[in-house]
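**Student:** Here's my sequence, what's the structure:
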Amino acid sequence: MKRTVLLISGLVFCIASYANNAKEKKGLNEQINAAFHYLVQGDTSRASKLLAEQERLKDDNHQLSKLAIMLQIELKNNDTAERLLLSFESRFADNPDTFAFAADAWRDLGHQAGVFSKFGFYKKGVQAKLRAGEVGPDNAEYVALRAGASAHGSSYGADASLQKTLTDKAIALDKKWGYIAKLNYAQNTDDQQSGLAAAKEAVEEFHDDFVVLERVAQYFWTIDNLAQAQQTFAQACEYPPVQSWYREVKWINACYQVAVFSQEHGLAVKPGEQALNRLLATYKLPTTQNVEIAGLLLDIAQQENSQLAIQRMNQAITHTNDKALVKLATRRLAMLD
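**Tutor:** The predicted structure is shown next:
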């Protein structure tokens, strides 16, 4: 009887311990998501605070490590971000998502880097895509990444001869990522006929999938079909992805690009208004990024369609100590008079 009681007590303890750990993990994930929500708006405060509080855990936690990398990129601390990325790839080398994330992070660093450093970062980004497909050889998303990256050839450490085989494999594994692979292949081989056919089929079949719509829009943009690109970016903007790091960044960029097409290429204004209003309804912090979004909306829209922009400008004036931002918002509102 005593042994039975001990076994039951041990089981209860294990269950309670598991429940507490699950609760703590959920709580931490919620904090990470909240910090990232601030970070994509250009506010680094929550990410900095959370990472300081979780100093002991951050090297062992995949999501905290991502947050640390994106924080340094936002702060434009390229050397620190590079060091963290290399360590991240090494510590989580058996997870293909590590390299899918790293590919986007390396690309971001390349965009920020000086002219002599750009190629090195872009090359690391291509190699991360290749590695994602190698670590996840039966996952269509990562196979499609590897297939597209293979087109870069030997100067990037890739083997272009594998592109077609890997593209066919992604198509066989999954319809959605098969379309992504088809579009990548059509773009890389300048096969516009196949690309347009794949784009049409993909939009018809995945009309509410951000990932597919954003890739199709990028394809139209690449072949200079700007009207179709704007229309498809606008459609993608209607379907924000579940928070997934760079996927959310791409959603912001997709929505913003709709309005850029309105402003710079004289395309339809209404989709641009709708896209920017959607961003301003989602992101409400008084940051430079949000003031710039509001400014673009004021540039393209009638005042009755830009009330959120005026609201964000006034929030920046009254709720921040950033004198440059207050000056920017004040000057932009004065232009309405």
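**Student:** C-alpha only now, for contacts and for neighbours.
**Tutor:** Fine.
**Student:** Just give me how far the lengthiest helix in the chain sits from the chain centre.
**Tutor:** In terms of residue count, the longest helix belonging to the chain (DSSP state H) is helix 2-39. Taking Cα atoms, centre = their mean, to the nearest Å, one finds the center of helix 2-39 at 30 Å from the center of the full chain.
**Student:** who does that helix touch, helix- and strand-wise?
**Tutor:** Contacts defined by 3 or more Cα pairs under 8 Å, 6 or more residues apart in numbering; DSSP states H and E place helix 2-39 against helix 45-53, helix 62-74.
**Student:** Now it: buried residues?
**Tutor:** In terms of neighbour count (16 or more other Cα atoms under 10 Å), helix 2-39 has its buried residues at Leu28, Gln31, Ile32, Asn33, Ala35, Phe36, His37, Tyr38, Leu39.
**Student:** now swap in stretch 106-123 and tell me
**Tutor:** Quick answer for stretch 106-123 (16+ other Cα under 10 Å): Trp106, Arg107, Asp108, Leu109, Gly110, Gln112, Ala113, Lys118, Phe119, Phe121, Tyr122, Lys123.
**Student:** Could you export those as TSV, including distance to Ile317?
**Tutor:** Output for the buried residues of stretch 106-123, formatted as TSV (distance: Cα to Cα, whole Å):
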residue	distance to Ile317
Trp106	35
Arg107	34
Asp108	30
Leu109	31
Gly110	33
Gln112	29
Ala113	32
Lys118	37
Phe119	40
Phe121	38
Tyr122	38
Lys123	42
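**Student:** nearest to Asn321, of the residues you listed?
**Tutor:** Gln112 (26.4 Å; Cα to Cα).
**Student:** The closest one - nearest residue in space that isn't next to it in sequence?
**Tutor:** Lys76 (7.4 Å; Cα to Cα, 6 or more residues apart in numbering).
**Student:** Assign that neighbour to helix, strand or coil.
**Tutor:** coil (DSSP: H, G, I helix; E, B strand; the rest coil).
**Student:** What count of nearby residues applies to it?
**Tutor:** Lys76 has 14 neighbours, counted by other Cα atoms under 10 Å.
**Student:** about what we covered before: tell me the one of the buried residues of helix 2-39 nearest Lys284?
**Tutor:** Using Cα to Cα, Tyr38 comes nearest to Lys284 of these, at 9.5 Å.
**Student:** quick one more, to check against the first:
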Amino acid sequence: MNKILLKNIALFSSLFLTFNLIAKERKLDMLVFQAKKALIQGESQLAKKLISNEKKPSYNLLKLKILYYLERDNIDKAERSLNEFELQYFNVADTYAFTSEVWRSIGHKVSIFSKSYYYKKAVKAKITAGNKAPNDPKYLTMKASALGQSSQYGGNSSLQEQLAQKIKALDKKWGLIAEVNLAQNEDNLEQASKLAIQATKLFPQDFDVLNRTAKLFWTRSNYPSAQHYFYQACTSKSGDQWHSKINWINACSQTAIFAIEKNVNKDKGKKAIINLLREYQLPTNINFEYIKMYFKLSHTVSDPIIYKVLQNIVEKNSDVRLIKEAKGLLNKMSLNQPR
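**Tutor:** Reported below is the predicted structural model:
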């Protein structure tokens, strides 16, 4: 009887520890998610706290660490962390899908003399992602896109078409995107546009399709069509990965930028900014820039989301200049209110 009791106690203790561990991991994952969301908005305190306190970082926490250094423009530490991340998780396709986007982002930040080095790293990572998942159409599309880049960055366009055909056989959506990439790489923009439109008809609410189509029309300087598809992408759900969120934000903000700079549909521009601010409302300079874009598109501003973010900036931000500007816009809003 005592042996059975001891076994049950041991079993319950083991289960208790397991559930505790799972709960702890879930809590950490939620905090990492919140920290990434804050980083995107220019707020780094939670990320700093998490990466400072964790002695054995998880996969997602290592990603957060890299993004923290990227947001802080600490290129040396970001690069070291990226190399360590690729070494530690060398057999995971998502590792390279993630690092390819970060390498590319670093390339955008550094001087013109260093850009080529980081763009090569990005191309190599995309190709590796496809190699690690040879039957996954998403990662293969990344690889095909990278192969289509100039040979000076590590591309090999002669292999792109064959891979595009393989992707097409695996998956309709990614096959069409791969064909759009191939046609554009071959400067066959008419064919690329035809394929992109076909994809939007088959997948009218798919973010990847809409975003790719928008970028194609942007390349062709067809700003009304580009704005239309960016707006559709902005109103669609993107993936949960960091670079997917960045692409979604860019789709929303670019909708407004076209409205401001190219004098196309202002209503879509305003709606896109509101859609963006529904998701991201921290009192940061980045979000304030979106609000300023909205004011450029509207003479009378009364949206409660705009008011809420401006009020949060006044109450919670410590930047004197930013607070002053936010107060100025709040005053404009109050003048527009009916008396």
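**Student:** follow-up on the earlier one: distance from the longest helix of structure 1 to structure 2 after superposition?
**Tutor:** Superposing on structure 2 places helix 2-39 of structure 1 at an average distance of 2.9 Å from its equivalents, by mean Cα distance after the TM-score superposition for structure 1.
**Student:** Determine the angle, from 0 to 180 degrees, between that helix and helix 45-53.
**Tutor:** Here the directions of helix 2-39 of structure 1 and helix 45-53 differ by 140 degrees (axes from the mean of the first three to the mean of the last three Cα atoms, to 10 degrees).
**Student:** so the one helix or strand Glu86 of structure 2 maps to aligns onto which residues of structure 1?
**Tutor:** For Glu86 of structure 2, the host element (DSSP states H and E) is helix 75-88. Counting by TM-score structural alignment, helix 75-88 of structure 2 falls onto residues 78-91 of structure 1.
**Student:** that older thread, quick one: the residue nearest to Gln112 of structure 1 and Thr44 of structure 1, what's the gap?
**Tutor:** Distance, Lys76 of structure 1 to Thr44 of structure 1, using Cα to Cα, to the nearest Å: 12 Å.
**Student:** What's the match for Ala234 of structure 1 in structure 2?
**Tutor:** So, by TM-score structural alignment, Ala234 of structure 1 is matched to Tyr231.
**Student:** Hmm, that match is touching Lys268, no?
**Tutor:** Yes: taking contacts as Cα atoms under 8 Å, Tyr231 of structure 2 lies within contact range of Lys268: 6.7 Å.
**Student:** Now do the shared contacts for those two.
**Tutor:** Thr255 (Cα atoms under 8 Å, 6 or more residues apart in numbering).
**Student:** More neighbours: which of those two?
**Tutor:** Counting neighbours by other Cα under 10 Å for Tyr231 of structure 2 and for Lys268 shows that Tyr231 has the greater number, 26 against 21.
**Student:** With adjacent residues omitted, what lies nearest to that one?
**Tutor:** In space, Tyr231 of structure 2 is closest to Thr255, 5.7 Å off (Cα to Cα, 6+ apart).
**Student:** so how many other residues sit close to that neighbour?
**Tutor:** Neighbour number of Thr255 of structure 2 under other Cα under 10 Å is 33.
**Student:** Now check structure 1 for the residue matching it.
**Tutor:** Thr255 of structure 2 maps onto Val258 in structure 1, by TM-score structural alignment.
**Student:** Can you name the next helix or strand after the helix or strand where its match lies?
**Tutor:** Using DSSP H and E, Val258 of structure 1 sits within helix 246-265. Downstream of helix 246-265 of structure 1, the next assigned helix or strand under DSSP H and E is helix 269-282.
**Student:** what comes up buried for whatever helix or strand comes next after that next one?
**Tutor:** Later in the chain than helix 269-282 of structure 1, the nearest helix or strand by DSSP H and E is helix 288-300. By neighbour count on 16+ other Cα under 10 Å, the buried set for helix 288-300 of structure 1 is Thr288, Asn290, Val291, Glu292, Ile293, Ala294, Gly295, Leu296, Leu297, Leu298, Asp299, Ile300.
**Student:** shouldn't the first one be in contact with Gly42?
**Tutor:** The one in question is Thr288 of structure 1. Yes: using Cα under 8 Å, Thr288 of structure 1 is in contact with Gly42, at 7.1 Å.
**Student:** Burial check on Pro224 of structure 2, number of neighbours?
**Tutor:** Neighbours around Pro224 of structure 2, by other Cα under 10 Å: 19.
**Student:** What of the one 5 residues further on?
**Tutor:** Counted with other Cα under 10 Å, the neighbours of Tyr229 of structure 2 add up to 27.
**Student:** any idea how far Phe258 of structure 2 is from the residue nearest to it when sequence neighbours are not counted?
**Tutor:** Take Tyr229 of structure 2 and drop its neighbours on the chain: the residue closest to it by Cα to Cα, 6+ apart is Ala214, 4.8 Å away. Plainly put, Ala214 of structure 2 is 12 Å away from Phe258 of structure 2 if you go by Cα to Cα.
**Student:** Now list whatever residues contact both of these two.
**Tutor:** Gln227.
**Student:** Of those two, which one has the most company?
**Tutor:** Per other Cα under 10 Å, whichever of Ala214 of structure 2 and Phe258 has more neighbours is Ala214, with 28 against 22.
**Student:** Test my guess that that one contacts Ser221.
**Tutor:** No: Ala214 of structure 2 lies out of contact with Ser221 (Cα under 8 Å); the separation is 10.5 Å.
**Student:** So for structure 1, the centremost residue is which one?
**Tutor:** Computing the C-alpha centroid of structure 1 and ranking residues by Cα atoms, centre = their mean puts Tyr246 first, at 1.8 Å.
**Student:** ok, the aligned partner of the residue nearest to Tyr229 of structure 2 in structure 1 to Ser155 of structure 1 distance?
**Tutor:** Taking TM-score structural alignment, the alignment pairs Ala214 of structure 2 with Ala217 from structure 1. Plainly put, Ala217 of structure 1 is 28 Å away from Ser155 of structure 1 if you go by Cα to Cα.
**Student:** Kindly report the same for Gln230 of structure 1.
**Tutor:** 33 Å.
**Student:** These two: which is more packed in?
**Tutor:** For the pair Gln230 of structure 1 and Ser155, the greater number of neighbours falls to Gln230 (27 against 8), based on other Cα under 10 Å.
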